[in-house]
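J.: next comes the sequence, and after it the predicted model I'd like to discuss.
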Amino acid sequence: MRFFGFWCGLLCAVLLTTTLSAQTPQSYSDGKRGEVVLPQGDLSFADTVLAFEIGDAVPTASARNPDAALGPPTYVGNNNDGSFTTLGCNGMLDVQFTDNALIDLEGPDLYVFEVGPDVEGTQLAISQDGITWIDVGGIAGGRSEVDIAGVATPGASYRFVRLIDDGEDCRGRFPGADIDAIAAIGSATRFVLDGSVLFSVDSAVLKPDAQAALNDLANEIAQAGISAFEITGHTDSDGSAEYNLELSNARATAVREYLLSLPALADATATARGAGESEPVSDNTTEAGKAANRRVEIIATSGQ
């Protein structure tokens, strides 16, 4: 059984699922009578299922929904209420962060809430694009705190997490790891700007209407107390890879220069880079997918 959930809806001028300034630390049950405190609250959790492959020894029907692993943890001790996803023996689950990103900070960066009647381990991998994966290693069952230092590229952000059941303890109605939630504690908020709102085709000159969107974004960043952020330009796959890389870099630079020219961000610093077509969020074979891929993203961490 396999599910695909690429985030490919058409983007508005600035997509903000949650207001940055509204984020406050929240405490969550780990399903084992413990508590986990996340600085960005509900924003921290995985948002979308990218792929799900149930392993051998298929679990009971109530535990086969991969969406149960999204959002904050909901398990309260009832193994039959559908509050978690059971992977099955050697099963795999890929999830995506859409309104935030996993980054390497001091200490643990990721929590995996493994619950249910037994405690099983998983193999963990992370990815920037959902295609190339970086192996983090095995993690124990229960509340697992993971530090991605040593495998993460300094300054990089990761949108995807993969969990593969370790193939042990595959018995009963819930064979394999039982996943209630996946949270990025080393989490940065992701702002996504629609490329068609900002730029004309093949242009890196900001449209007049783009200024209103960027003005609002600058105020949001300033109110959240952010003093440093990264701007990345992205394109679809039309044209050569070299051209797309150059265009995306020019667009990211244009956004950077405009944002830093505003009084609200007079004391901020920002970097700009182009990713070209290398980090798609959707399928480049459809017009809707291409539109989603033509974007500018800003990764920012409160209090940087």
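T.: Received the coordinates, thanks.
J.: hey, let's count contacts and neighbours off CA atoms from now on
T.: Noted.
J.: which residue is the nearest non-sequential neighbour of residue 27?
T.: residue 37 (4.3 Å; CA to CA, 6 or more residues apart in numbering).
J.: ok, that neighbour - how many residues close by?
T.: Per other CA atoms under 10 Å, the neighbour tally for residue 37 reads 13.
J.: and it, what does it touch?
T.: 25-28 (CA atoms under 8 Å, 6 or more residues apart in numbering).
J.: out of the residues you listed, who has the most neighbours?
T.: Going by other CA under 10 Å, residue 28 tops these with 15 neighbours.
J.: contacting residues for that one?
T.: 35-38, 72-73.
J.: which stretches of the stretch 51-200 of the chain form strands?
T.: 85-86, 92-96, 100-102, 110-114, 122-127, 133-139, 143-146, 160-165, 178-184, 187-194 (DSSP state E, counting those that start in this stretch).
J.: show me the longest helix that occurs in the chain.
T.: helix 241-260 (DSSP state H).
J.: and of the contacts of residue 28, the nearest to residue 289?
T.: residue 72 (28.1 Å; CA to CA).
J.: please report the distance of that closest one from residue 278.
T.: 30 Å (CA to CA, to the nearest Å).
J.: so which of the two has more stuff around it?
T.: residue 72 (21 against 18).
J.: hang on, that one packs against residue 179?
T.: No. Here residue 72 does not reach residue 179: they are 11.4 Å apart, not a contact under CA atoms under 8 Å.
J.: next one: stretch 125-143 to chain centre, how far?
T.: A distance of 13 Å separates the centroid of the chain from that of stretch 125-143, by CA atoms, centre = their mean, to the nearest Å.
J.: end to end on that stretch, go ahead and measure it.
T.: Stretch 125-143: ends 17 Å apart by CA to CA.
J.: what's the answer for stretch 43-63, then?
T.: First residue to last in stretch 43-63 (CA to CA) measures 24 Å.
J.: check it against this one:
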Amino acid sequence: MHMNALVPALVTSLALLAGPASAQDGPKDYSDGARGTVTLPQGDRSFADRVVSYTAGTGTISPSASDPRVALGPPDFSGDVNDGTFVSLGCDGTLVLQFEDNAIIDVDGPDHYVFEVGPNVEGTALAVSEDGTDWIDLGQISGGRAEIDLSGVAPADTSFRFVRLTDDGIESGTRYAGADIDAVAAIGSSLRFVLDGAVLFAVDSTELRAEALAALDDLAEEIAAARLDAFRVVGHTDSAGSDEYNNALSQARALAVRDYLSGLPVLSGVTIRAEGRGETEPVADNGTDDGRALNRRVEIIGY
């Protein structure tokens, strides 16, 4: 079975999210809105992909700056504050974004960059999270310092998929209250692939399904095309069963995937690590069948 045949079997939001490297995925420079540039190693793939939540703060927010979806993807502010390319948070407003086809990791130098534009530049508190529930505060960004380094702030070898921006609450007195966000990017960025656990394994099994092997063969080709020299295979479960059982199951499944991938010639010389996270990092509500299905997954994250 070819990977493309598996896509319908994957829940849309957890399909194979990262494809082969392309021209737009290589290093690319972006205007920072202040006559400077920011270089992102993974190009257009580096930007946030989904709005999780947006809570507008107080103050006046023009209709052209009230749609949080414009903060997704690469920056595109034209210089005209009415162009509808940024979202204003409002005083004390909050925006939570998710990265789907990549993850934020700690590399040498800055790891995270916020493209703030608009008529004024306001202070914004930045936080990151693995699961969208437990947050690590990274401090304030404002003015010329719109970049953040995870080193010494977040645990090493951790990847983050969620970013939260909170305005500092200082009234700006314009029609664009609060920080004005054009885009949010991961400078320290790694590709992230997600596979539905049901595609890989039978219920409670740690043995790879025969039909899953061809899918993993195709995935290995995609990883090789992305030129990853090291990655983690991370197993996840839903909340059914004990913590001990789920930890052991997720670890065994991650090992099974790692062992298969490490035996493929196309990944020869690539360092592959296996981890089991059990039920500790849900991406959906474990109170529903659909949510539990989303949580039963295997992720592959480069580092």
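T.: Structure's in. What do you need? Keep in mind that what you see is a predicted model, and the values were worked out from it rather than measured.
J.: need the TM-score between these chains.
T.: TM-score of the superposed chains, computed with TM-score structural alignment, normalised by the length of structure 2, equals 0.92; 293 aligned residues with a CA RMSD of 1.6 Å.
J.: re the thing from before, can the strands of the stretch 51-200 of structure 1 go into a markdown table with extra columns for mean neighbour count?
T.: Below are the strands of the stretch 51-200 of structure 1 laid out as a markdown table (neighbours: other CA atoms under 10 Å):
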| stretch | mean neighbour count |
| --- | --- |
| strand 85-86 | 32 |
| strand 92-96 | 26 |
| strand 100-102 | 29 |
| strand 110-114 | 26 |
| strand 122-127 | 22 |
| strand 133-139 | 16 |
| strand 143-146 | 20 |
| strand 160-165 | 25 |
| strand 178-184 | 28 |
| strand 187-194 | 24 |
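J.: next, count neighbours for the nearest residue to residue 107 of structure 2 once chain neighbours are set aside.
T.: Nearest residue to residue 107 of structure 2 in three dimensions, chain neighbours excluded: residue 188, at 5.4 Å (CA to CA, 6+ apart). By the criterion of other CA under 10 Å, residue 188 of structure 2 has 25 neighbours.
J.: and if you look at residue 285 of structure 1?
T.: Neighbour tally, residue 285 of structure 1, other CA under 10 Å: 11.
J.: now it: which helix or strand?
T.: Counting by DSSP states H and E, residue 285 of structure 1 is held by no secondary-structure element, helix or strand.
J.: any idea what it aligns with in structure 2?
T.: By TM-score structural alignment, residue 285 of structure 1 lines up with residue 287 in structure 2.
J.: okay, strands next: where are they in the stretch 201-304 of structure 1?
T.: Using DSSP E, counting those that start in this stretch, strands in the stretch 201-304 of structure 1 cover 228-234, 269-276, 295-300.
J.: redo those as TSV? Include distance to residue 116 of structure 1.
T.: Shown next, in TSV, are the strands of the stretch 201-304 of structure 1 (distance: least, CA to CA, whole Å):
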stretch	distance to residue 116 of structure 1
strand 228-234	39
strand 269-276	40
strand 295-300	34
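J.: between those strands, which one is nearest to residue 62 of structure 1?
T.: Nearest of those (CA to CA): strand 295-300, 36.4 Å.
J.: corresponding residue for residue 25 of structure 1 in structure 2?
T.: By TM-score structural alignment, residue 25 of structure 1 lines up with residue 27.
J.: where's its match relative to residue 72 of structure 2, distance?
T.: 19 Å.
J.: how about the residue in structure 2 that sits furthest from its center?
T.: In terms of distance from the mean C-alpha position of structure 2, residue 173 ranks first, at 33.7 Å (CA atoms, centre = their mean).
J.: residue contacts, the closest residue to residue 247 of structure 2 other than its chain neighbours?
T.: In space, residue 247 of structure 2 comes closest to residue 278 once its chain neighbours are excluded; the distance is 4.1 Å by CA to CA, 6+ apart. By CA under 8 Å, 6+ apart, residue 278 of structure 2 lies in contact with 235-238, 243, 246-251.
J.: what do we get in structure 1 for residue 278 of structure 2?
T.: In structure 1, residue 278 of structure 2 lands on residue 276 (TM-score structural alignment).
J.: ok, so what distance separates that match from residue 157 of structure 1?
T.: 16 Å.
J.: in structure 2, what range does the longest helix of structure 1 match?
T.: With TM-score structural alignment as the criterion, helix 241-260 of structure 1 aligns to 243-262.
J.: check which residues of that stretch are buried.
T.: 246-258, 261-262 (16 or more other CA atoms under 10 Å).
J.: can you tell me what sits against it?
T.: For stretch 243-262 of structure 2, with CA under 8 Å, 6+ apart as the criterion, the contacting residues are 204, 206-208, 216-217, 220, 233-240, 267-268, 270, 272-279, 298.
J.: how about a cut-off of 7 Å?
T.: Taking contacts as CA atoms under 7 Å, 6 or more residues apart in numbering, the residues outside stretch 243-262 of structure 2 that touch it are 206-207, 220, 233-237, 268, 272, 274-279.
J.: from the chain's centre, how far out does that stretch sit?
T.: 22 Å.
J.: returning to what we had before: which strand or helix spans the counterpart of the residue nearest to residue 27 of structure 1 in structure 2?
T.: Mapped onto structure 2 by TM-score structural alignment, residue 37 of structure 1 lines up with residue 39. Using DSSP H and E, residue 39 of structure 2 sits within strand 37-40.
J.: just the buried residues of that strand, please?
T.: For strand 37-40 of structure 2, by 16+ other CA under 10 Å, it's 38, 40.
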